[in-house]
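**Q** Build me a model from this:
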Amino acid sequence: MDIYFSNKIIWITGASSGIGEALAYALSANGAKLILSSRRLAELERVKQGCKFPDQVCLLPLDLSDTSSLTEHVATAIQLFGQIDIMVHNGGITQRSLVVDTDIEVHRRVMELDYFSYVVLTKALLPHFIAKKNGHFVVTSSVMGKIGTPMRSAYAAAKHALHGFFDCLRAEVAAHHIKVTILTPGYIRTNISLHALTSDGSAMGKPSENISKGLSPDRAALQILKAIKKGAFECYIGKFSGEKIGLWLNRFVPGLLIKMAPKLAPK
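**A** Next up, the predicted model:
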């Protein structure tokens, strides 16, 4: 058990599957007190019962796409344990379609869920962190928040927006001892591609070859715990593979990556 997380109160959105579920198990094993959120109460209950200390887990069902309702959930979350120490923004949806084919409502839906829900929850929770003079926002972005490849325009736009918003926030709240860690996962073996939005807003409904070869959620959770404890500004999560090489190229030789991008459509 890592005493850094012992008795810390951590709120995780998107906690009913994938990275969020794995984080719940890893953090509970390290003695954290958890608030788990997603739309699916039955799945949240399953995750709770899988935690090492289920009596230290509270469930707070919510719909991130209904951004007008999110502010009231923050007050409820704080009341559950009396405070929140770490907020893990993890819910979201992805997209697979060409710009020319994609309905504008798909762009709006992705932006609402992957960007605006994070902003609304952060703005509502921020006064609590400022008042107690500490706190930590952990933000699940993506490699697509740093680079752009075919068929990911709505998703990449939302993730790029997260980097802009939270980089600004980090600079604003440093004096209040509030930390911001942006996670940039590569391919992680989750079901996210099954629910990826296609051009008309329907779900893709099939697994991604690249994702099926990705890092397991359990191993991703361990990498995330290290990044949180370190207070990293930004951290790649995943295998050493093409995604990490892409980040390196984007940083040091962006022109080369731009030339390669047309061949990088997702599989």
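
**Q** Every contact and neighbour count from this point should use C-alpha atoms.
**A** Will do.

**Q** Find the nearest non-adjacent residue to Q56, please.
**A** Spatial nearest neighbour of Q56, chain neighbours left out: K33 (5.1 Å); criterion: CA to CA, 6 or more residues apart in numbering.

**Q** you'd agree that neighbour is up against Y25?
**A** No. Contact between K33 and Y25 fails when scored by CA atoms under 8 Å: they sit 11.1 Å apart.

**Q** quick one: the strands in the stretch 1-150 of the chain?
**A** Here the stretch 1-150 of the chain has its strands, by DSSP state E, counting those that start in this stretch, at 9-13, 33-37, 57-59, 86-89, 135-140.

**Q** from these, which stretch is densest packed?
**A** Neighbour counts (mean count of other CA atoms under 10 Å) averaged over each of the strands of the stretch 1-150 of the chain peak at strand 33-37, with a mean of 27.

**Q** which strands and helices sit next to it?
**A** Here strand 33-37 touches strand 9-13, helix 18-29, strand 57-59, going by 3 or more CA pairs under 8 Å, 6 or more residues apart in numbering; DSSP states H and E.

**Q** for the second one, which positions count as buried?
**A** Buried residues in helix 18-29, defined by neighbour count with 16 or more other CA atoms under 10 Å: 18-29.

**Q** Check stretch 256-267 too.
**A** L257.

**Q** Give me the residues contacting that stretch.
**A** The contact list for stretch 256-267, computed with CA atoms under 8 Å, 6 or more residues apart in numbering, reads 148-151, 208-210, 246, 249-250.

**Q** Next, the second sequence, to be compared with the first:
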Amino acid sequence: MKNKVIWITGASSGIGEALVYAYNNSGANLIISARNRDELFRVKGNCKNQINVHVLSFDLEDTALLADKVRDAQKIFGHIDMLINSGGLSQRSLALETALNVEQKLMNVNFWGTVALSKAVLPQMIAKGGGKIVCISSLTGKFGTAYRSAYAASKHALHGYFDSLRSEVFDKNIQITMVCPGYIKTNISLHAMTADGQLHNQMDENQEHGLAAAECANLIVKAIQQNKEEVYMGGKEVKGILFKRFFPLRFSKHMRTKNLAIQKTKH
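**A** Below is the predicted model:
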């Protein structure tokens, strides 16, 4: 990816930040985006080659403004070779207790923000002969779990949309990769939304002992290089995909038992 132009959202922390460092080390030209401008400049300051890293801050929930942000991004290097949609929010609340506006925010950021940004980038990619779009989904984009109802819905929606989009633009040299991480050691649980929209502000045990973000980023880079359509990464939780596919009833019972155990620890 040397000298390629890569735009990474959610670049101020977690997997997005780790991808910034991985691609900076490979000599790519980077546009890094998130809501927190100060954190983006912190990330830029940590890069070995800061000259080729440009900060463009915005909120994915402001979908009406995203087309303008795409035009701003294209002016930086003249075009976009790859868009990595890593921005998003997680959830830590039961469906029956979660306010509808919180669920709508999760969909707006995780799904509609990603869709709007990708659609605005695509025409330029097609005009220049091709490009890559990467979506950082989740294993919960393949199966739902307790306390993640709206989050899982937003990730499931990404798969439906981008699988369909892939079939529409494959002949235009557009490669779409869906990345499904499991437990990755990031601050995603700290920033997760609770039932009333407040921050969860707690580090989950599974996240604490998850795969290192840098290792996750390296696996993502490799998958993109190999033009993978879908890739999974993490620990033993990845086996849940096959467990659900071949033993759906047993999987459902297992998840219910796991949920009861979680509820007991909370009370």
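
**Q** next one: the host helix or strand of T257 of the second structure to chain centre, how far?
**A** According to DSSP states H and E, T257 of the second structure maps onto helix 248-266. Mean C-alpha position of helix 248-266 of the second structure versus that of the full chain (CA atoms, centre = their mean, to the nearest Å) differs by 26 Å.

**Q** Would you enumerate the residues in contact with the counterpart of A154 of the first structure in the second structure?
**A** Aligned counterpart of A154 of the first structure in the second structure: A150 (TM-score structural alignment). A150 of the second structure makes contacts with 91, 95, 103, 106-107, as judged by CA under 8 Å, 6+ apart.

**Q** and if we set it to 6 Å?
**A** Residues near A150 of the second structure by CA atoms under 6 Å, 6 or more residues apart in numbering: E103.

**Q** now do G148 of the first structure
**A** Residues near G148 of the first structure by CA under 6 Å, 6+ apart: none.

**Q** how close does it get to K263 of the first structure?
**A** Between G148 of the first structure and K263 of the first structure the computed distance is 12 Å (CA to CA, to the nearest Å).

**Q** All the helices of the second structure, residue numbers only.
**A** Applying DSSP state H to the second structure gives helices spanning 14-25, 37-46, 66-77, 100-107, 113-127, 149-169, 205-208, 213-225, 240-246, 248-266.

**Q** So which of the ones you listed is the most surrounded?
**A** helix 14-25 comes out most buried of those by mean count of other CA under 10 Å, with a mean of 22.

**Q** Find me the equivalent region of it in the first structure.
**A** Using TM-score structural alignment, helix 14-25 of the second structure corresponds to residues 18-29 of the first structure.

**Q** with the second structure superposed, average distance for the matching stretch?
**A** For stretch 18-29 of the first structure, the mean distance to aligned residues of the second structure following superposition is 0.6 Å (mean CA distance after the TM-score superposition for the first structure).

**Q** Give me the contact list for that stretch.
**A** Here stretch 18-29 of the first structure has contacts from 14-15, 51-52, 190, 217-218, 221, using CA under 6 Å, 6+ apart.

**Q** And T184 of the first structure, what's its match in the second structure?
**A** Using TM-score structural alignment, T184 of the first structure lines up with C180 in the second structure.

**Q** residues in contact with that match?
**A** Contacts of C180 of the second structure by CA under 6 Å, 6+ apart are 137-139, 231-232.

**Q** and which of those is nearest R71 of the second structure?
**A** The closest of these to R71 of the second structure turns out to be S137 (CA to CA; 25.1 Å).

**Q** To which residue of the first structure is that closest one aligned?
**A** Under the alignment (TM-score structural alignment), S137 of the second structure pairs with S141 of the first structure.

**Q** Distance check, its match against L222 of the first structure.
**A** 17 Å.

**Q** again, but for V106 of the first structure
**A** Going from V106 of the first structure to L222 of the first structure by CA to CA gives 33 Å.

**Q** From the chain's centroid, how far away is the strand of greatest length in the first structure?
**A** Criterion DSSP state E: the longest strand present in the first structure is strand 178-185. When C-alpha coordinates are averaged (CA atoms, centre = their mean), strand 178-185 of the first structure and its chain have centres 9 Å apart.

**Q** Before I go, just wanted to say thanks for your time.
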